[in-house]
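1. Fold the following and give me the result.
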Amino acid sequence: MQWESWSAFWDMGGAGAFVWGSYGITFAVIALELVLVFQRRKDTVKRLLRWRRAVGKDGSGRAAARMES
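-> Have a look, this model is predicted:
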């Protein structure tokens, strides 16, 4: 498709608001999902590190038992 001018391109024959609005919403939702994924990853790493310290590096729980006695 060829456009007569930039304003015709942005207007897209009257459907510009729908088209560009759809792109904007899609971009916002993808950005939000990326933020949430990175937050969840950070929280998961923290929980795993806490669990590793509590259980011990070998996973047997002996380190935690030694601390209690």
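2. From now on I want contacts and neighbour counts done on CA atoms only, so please keep to that.
-> Noted.
3. State the helix or strand in which residue 9 lies.
-> Using DSSP states H and E, residue 9 falls within helix 6-11.
4. And the contacts of that helix?
-> The list of residues contacting helix 6-11 from outside it, by Cα atoms under 8 Å, 6 or more residues apart in numbering, reads 3, 16, 17.
5. So which of those belong to helices?
-> 16, 17 (DSSP state H).
6. quick one: which of the contacts of helix 6-11 is nearest to residue 33?
-> residue 17 (23.9 Å; Cα to Cα).
7. For burial, what's the neighbour tally of residue 19?
-> 13 (other Cα atoms under 10 Å).
8. Sequence B follows; please return its structure for comparison with A:
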Amino acid sequence: MTPAFTSWSDFFAMGGYAFYVWLAVLCTLVPLTGLVVQTLLYRRRLLAEIRQRQSRERRIRAAKTKKAAAKAGESV
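-> Down below sits the predicted model:
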């Protein structure tokens, strides 16, 4: 098995088609990178919303428990 390119400069020249090859690579990597970044940001925002909602629900439950305890104390 022989290598397709004998040197790094031949590799980067891509047999005279370097512009098209590297443009295609760029046009593939840029959207993929954007998709990864968007996914990570969306995940972070979603987890923050979930934490905020859980915290709110805990506060509501605690308030209901406190109110129920206060009513039970009044009626005794």
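9. Now do the helix holding residue 9 of structure 1: distance to the chain's middle.
-> 33 Å (Cα atoms, centre = their mean, to the nearest Å).
10. how big is the offset of that helix relative to structure 2?
-> Here the mean offset of helix 6-11 of structure 1 against structure 2 after fitting is 3.6 Å, by mean Cα distance after the TM-score superposition for structure 1.
11. can you pull the buried residues of that helix?
-> Within helix 6-11 of structure 1, no residue counts as buried by 16 or more other Cα atoms under 10 Å.
12. my read: residue 62 of structure 1 touches residue 53, true?
-> No - Residue 62 of structure 1 lies out of contact with residue 53 (Cα atoms under 8 Å); the separation is 11.1 Å.
13. Most neighbours among the contacts of helix 6-11 of structure 1, please name it.
-> residue 16 (15 neighbours).
14. what's the counterpart of that one in structure 2?
-> Matched to structure 2 by TM-score structural alignment, residue 16 of structure 1 sits across from residue 18.
15. which residues does its match contact?
-> Residue 18 of structure 2 sits in contact with residue 12, where contact means Cα under 8 Å, 6+ apart.
16. ok, it to residue 62 of structure 2 distance?
-> According to Cα to Cα, to the nearest Å, residue 18 of structure 2 and residue 62 of structure 2 sit 65 Å apart.
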